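A.B. asks: structure for the following, please:
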Amino acid sequence: MITKTYVKSRKMWNVTFAVPEKELPEGIKVEQLNLVGSFNNWDNSAIPMKYIKRSKTWKTSVYLPPESKAQFRYIINRQHWLNDFHADGYAPNAMGSENCVVTLPQAPV
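C.D. replies: Alright, predicted model coming up:
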């Protein structure tokens, strides 16, 4: 799930990425989940996600500029790539699969 909240003081969108435990692949014990994307030069350790026991969901947030698009994926235990079923779209990548796309609208008036 992806939620977008405009933060007027920063003139940026606060984008929260959430992956419910039920959307993770079966058979993989998730010890670490990271958000990786064009906004962090695809560094697979730069943005760790936090596991929230109460909701059984992995979450993290980043600030992204209005009127922009960013490509992203999740990586499990630095080995297994995962796409978000709730992405705004998908784009082919050089590895023969697809990256997720999040699209940010203009700032609200």
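A.B. asks: make it CA atoms for all contacts and neighbour counts henceforth
C.D. replies: Noted.
A.B. asks: list the buried ones in the host helix or strand of Val15?
C.D. replies: If you go by DSSP states H and E, Val15 is part of strand 12-20. Buried residues in strand 12-20, counting neighbours by 16 or more other CA atoms under 10 Å, are found at Met12, Trp13, Asn14, Val15, Phe17, Ala18, Val19.
A.B. asks: which elements pack onto it?
C.D. replies: If you count contacts as 3 or more CA pairs under 8 Å, 6 or more residues apart in numbering; DSSP states H and E, strand 12-20 packs onto strand 2-7, strand 57-64.
A.B. asks: next up, for comparison:
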Amino acid sequence: MLLKKTFEDEEAISEVTFSLPNQVEADSIHVVGSFNDWDESAHAMQRQEDGSWTLDVKLDAGKIYEFRYLINGTDWYNDPDAEGYTPNPHGTENCLLST
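C.D. replies: Purely as a prediction, here's the structure:
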């Protein structure tokens, strides 16, 4: 995964680009996390021409968020390049993202 962050100073907003490589086979991928109240359909990634997946999200700057990828509505996937991980109530871990 590639996380790209840009900051808009006057609004205290960080734009984050979530990206997964074209090796991820899926019909749909959603980014699900604390920034969208774990809504499994709120943030759908878009497949690019090269087969990779991307999503741009504007988040409040200066915060730490938890997230995971939901593939095809059934399979949870953690980002191997996340900034960190934290245990979740389901016996697995969530990825950490700081803005």
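A.B. asks: on that earlier part again, which of the helices and strands packed on strand 12-20 of the first structure sits most buried?
C.D. replies: strand 57-64 (a mean of 18; mean count of other CA atoms under 10 Å).
A.B. asks: matching residues in the second structure for the helix or strand that comes right after it?
C.D. replies: As assigned by DSSP H and E, the chain's next helix or strand after strand 57-64 of the first structure is strand 68-76. Using TM-score structural alignment, strand 68-76 of the first structure lines up with residues 63-71 of the second structure.
A.B. asks: tell me which residues of that stretch are tucked away?
C.D. replies: Going by neighbour count (16+ other CA under 10 Å), the buried part of stretch 63-71 of the second structure is Tyr65, Glu66, Phe67, Arg68, Tyr69, Leu70, Ile71.
A.B. asks: now the residue lying closest to Ile76 of the first structure once chain neighbours are set aside: how far from Leu82 of the first structure?
C.D. replies: Spatially, and ignoring its direct neighbours in sequence, Ile76 of the first structure is nearest to Leu33 (4.7 Å; CA to CA, 6 or more residues apart in numbering). Leu33 of the first structure sits 10 Å away from Leu82 of the first structure, going by CA to CA, to the nearest Å.
A.B. asks: please apply the same query to Glu98 of the first structure.
C.D. replies: Taking CA to CA, one finds Glu98 of the first structure at 10 Å from Leu82 of the first structure.
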